[in-house]
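# Sequence first, predicted model second:
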Amino acid sequence: MPTTLLKSDLPGLNLVHRGKVRDVYALSDDELLIVASDRLSAFDVVLPDPIPGKGEILTQMSNFWFARTAHVVPNHLTGRAVEAVLPAGVDAALYARRSVISKRLKPVPFEAIARGFLIGSGWKDYQASGSLCGVALPRGLRQAERLPEPIFTPSTKAAVGGHDENVSFAVVANQVGAELAGQVRDATLAVYRFAAEFASSRGILIADTKLEFGTDADGRLYVMDEMLTPDSSRFWPADQYRIGTSPPSFDKQYVRDYLESLGWNKQPPGPSIPAAVIEATAAKYAEALFRLADIRLD
């Protein structure tokens, strides 16, 4: 059965970062232990109620995609067993399916986003300016319409409680250098195209996805953190896709839609989520994992 973990507790390990969803521990100068909790973030605010099993689903889906895309871009996984590094007395079953041991990399300080459809903040930007992150788009596009080609639309990486902001490719290149920025852009679009084609064969459209990258001591680029999960992507059932409206999804859009109905100002603290919304969201995540990866966490 799925486990529930709102906040990790690993005595004796060095907690270096507690993010919106993941808790990161330093194992050495070269390795990290990354634990995906069941916390849910919406509109860059961590909500008070966990989604049971979500961290396990995120980790298993990420691991599935890391394996599938290893030929496209290397990833941060070491393959080492998590149980070997857990402190004595810790319930290994609570952490086994939601944790990985990863390479310790230097993060690229931007979110790498690929968009294949016009939705979310991208739709709002297009309505206001006719472009998205400095990328000019054809006139007359409608909400949720497929873009002529997938585009790379990076954003800043906000701290917990902050808000990510879309930026242009030029801003990324200016900060990290044109060569690294180009590598990140090309890898992001290559991963998106590969995943979108695979997901389409499973009846799912990937509207957009957000990736994170890091470099090792030799400057080699790796994708890290998570990959193509319901937290970092919009997954739409292909048979319910309609241009002109926001399609139903297998991700946390269900929670976003509920929060939008409250008139909440999207500032901390976040509102509590009703049990029915929590259960429906957990079911959406689980269905996405099964449809894409044939994995059930029973």
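Yep, it's here.

# can we go C-alpha only for contacts and neighbour counts from here?
Fine.

# so where do the helices sit in the chain?
Using DSSP state H, the helices of the chain run over 54-68, 92-95, 121-129, 169-176, 178-201, 253-260, 275-293.

# Let me know which of these is tucked in deepest.
helix 54-68 (a mean of 22; mean count of other Cα atoms under 10 Å).

# In terms of secondary structure, what does that one contact?
strand 31-36, strand 99-103, helix 275-293 (3 or more Cα pairs under 8 Å, 6 or more residues apart in numbering; DSSP states H and E).

# Just put the helices of the chain in a markdown table and tack on distance to residue 45.
Below are the helices of the chain laid out as a markdown table (distance: least, Cα to Cα, whole Å):
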| stretch | distance to residue 45 |
| --- | --- |
| helix 54-68 | 17 |
| helix 92-95 | 24 |
| helix 121-129 | 16 |
| helix 169-176 | 25 |
| helix 178-201 | 25 |
| helix 253-260 | 11 |
| helix 275-293 | 16 |
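
# Can you tell me which of those is nearest to residue 12?
Among the helices of the chain, helix 92-95 comes nearest to residue 12, with 15.3 Å by Cα to Cα.

# Run through the residues that contact the spatially most central residue of the chain.
Nearest to the geometric centre of the chain sits residue 232, at 2.2 Å (Cα atoms, centre = their mean). Residues in contact with residue 232, defined by Cα atoms under 8 Å, 6 or more residues apart in numbering, are 209, 210, 211, 226.

# which residue sits closest to the second one, ignoring its sequence neighbours?
Ranked by Cα to Cα, 6 or more residues apart in numbering and with sequence neighbours excluded, the top spatial neighbour of residue 210 is residue 113, at 4.3 Å.

# okay, pairing it with this:
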Amino acid sequence: MSNAITKTSFKLPGQTDLYVGKVRDVYHIKDELLIMVTTDRISAFDVVLPRGIPYKGQVLNQIAAKFLDATEDILPNWKIATPDPMVTVGRLCEPFKVEMVIRGYLSGHAWREYKEGKRMICGVPMPEGMKENDKFPEPIITPTTKAAVGHDEDIPREEILKQGLVDEAEYLKLEDYTRKLYKRGTEMAAHMGLILVDTKYEFGKDGDEIYLIDEIHTPDSSRYFYLEGYERRQAAGESQKQLSKEFVREWLIANNFQGKEGQVMPEMTDLFVNQVSERYIELYESITGSKFERADISDVLTRVEQNILKFITAYYR
């Protein structure tokens, strides 16, 4: 028995496929349902760390479920049910071959490009005279390809249309949905004393209908700053206080690991694993404004499997 899930190997009724990502195990059922198990795996520098983080999967799954429910008036989403705190069941959609990244602030990848002297990203101009973490006059959309292997790559709208990855009418809809979703996420974050700096959305189709798919507004897919003190820190040229898993990357760097060849993964002690778990619970409570209810993890793998089987039995009754 273990109190963290790092691997699943369920044999589910009607199972036709299993996709294993860095964090999620996704089961296809009868080519119509997806059962997404958000595991307790944690990755940094494109490497999955050797130990799972108790409650991390529950944190990410429940944040995503909350924001999917809070945005379903903007467009329908893939979610059908959450039969377990770590599981979302949804409709199987055909994903668009691009991810829609939207940035309200000059941070992360956009800042790295800007610092190198570039003033265009994905064909979108960035104003002169900006500092790291400054707010853009208007949020900018910087799509990426959806890479099956390796890193996603920036791709301008013109190239998306030229390659026929998305047709023009649907691409304009994706841009419109992206702006509306980001606006909603920004408003909800502000209510919690946070800034939604940048995020990404994925969309898919079932028939002629466009759906929002995957996770949204989680610390794994989004960057948050604390609103209080933002202006003061910007004026003083200080780093912004972030709400993300950046602290894990910092610990790895301090222990001489950045995923490069020849580097040795530092030991993840029980103390460190518990500290990361507590930080994820803090992330949940800061983002949602709700107290985190710890699920029973005395035998978490059995619990998750039984809850999935109950759902499938009831769904196909």
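That came through, no problem. Just so you know, these numbers come straight off a predicted model, no measurement behind them.

# ok so, going back, right, so of the helices of the first structure, which gets closest to residue 47 of the first structure?
Short answer: helix 253-260, nearest of those by Cα to Cα, at 10.2 Å.

# And the closest one against the second structure, how far off on average?
Once fitted to the second structure, helix 253-260 of the first structure is off its aligned match by 2.5 Å on average (mean Cα distance after the TM-score superposition for the first structure).

# Ok, stretch 180-191 of the first structure next?
Stretch 180-191 of the first structure sits 1.5 Å off on average (mean Cα distance after the TM-score superposition for the first structure).

# Sketch out the strands for the stretch 201-317 of the second structure, chain order is fine.
209-213, 222-226, 242-243 (DSSP state E, counting those that start in this stretch).

# Now distance to residue 312 of the second structure and mean neighbour count too, for those strands, in TSV please.
Formatted as TSV, the strands of the stretch 201-317 of the second structure follow (distance: least, Cα to Cα, whole Å; neighbours: other Cα atoms under 10 Å):
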stretch	distance to residue 312 of the second structure	mean neighbour count
strand 209-213	20	20
strand 222-226	31	20
strand 242-243	36	19
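
# still on that earlier bit, and the alignment partner in the second structure of the residue nearest to residue 210 of the first structure, what is it in contact with?
Matched by TM-score structural alignment, residue 113 of the first structure corresponds to residue 101 in the second structure. By Cα under 8 Å, 6+ apart, the contact list for residue 101 of the second structure reads 141, 142, 143, 144, 198, 199, 200, 201.

# any idea how far residue 161 of the second structure is from the first one?
When distances are taken as Cα to Cα, to the nearest Å, residue 141 of the second structure and residue 161 of the second structure turn out to be 15 Å apart.

# ditto for the third one
Taking Cα to Cα as the criterion, residue 143 of the second structure is separated from residue 161 of the second structure by 12 Å.

# Give the aligned equivalent of residue 253 of the first structure in the second structure.
Under TM-score structural alignment, residue 253 of the first structure pairs with residue 246 in the second structure.

# How far away from the center of its chain is stretch 146-155 of the second structure?
Mean-position distance between stretch 146-155 of the second structure and its chain equals 15 Å (Cα atoms, centre = their mean, to the nearest Å).

# tell me, how many neighbours does the nearest residue to residue 97 of the second structure once chain neighbours are set aside end up with?
Excluding its sequence neighbours, the residue lying closest to residue 97 of the second structure (Cα to Cα, 6+ apart) is residue 146, at 5.5 Å. By other Cα atoms under 10 Å, 18 other residues sit near residue 146 of the second structure.

# Verify the contact between residue 146 of the second structure and residue 152 for me.
Yes - in this structure, residue 146 of the second structure is within contact of residue 152 by Cα atoms under 8 Å, at 5.6 Å.

# quick one: the strands in the stretch 1-150 of the second structure?
With DSSP E, counting those that start in this stretch as the criterion, the stretch 1-150 of the second structure has strands spanning 15-20, 24-29, 33-38, 43-44, 47-48, 79-84, 87-91, 94-95, 98-105, 120-121, 124-125, 135-141, 144-145.

# Out of these, the one nearest residue 209 of the second structure is which?
strand 94-95 (10.5 Å).

# ok, residue 94 of the first structure touching residue 3?
Yes - counting by Cα under 8 Å, residue 94 of the first structure does reach residue 3; the two are 6.1 Å apart.

# hang on, the earlier thing: same list (the contacts of residue 232 of the first structure) but as CSV, adding distance to residue 290 of the first structure and neighbour count.
CSV is the format used below for the contacts of residue 232 of the first structure (distance: Cα to Cα, whole Å; neighbours: other Cα atoms under 10 Å):
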residue, distance to residue 290 of the first structure, neighbour count
209, 19, 26
210, 21, 23
211, 21, 24
226, 18, 24
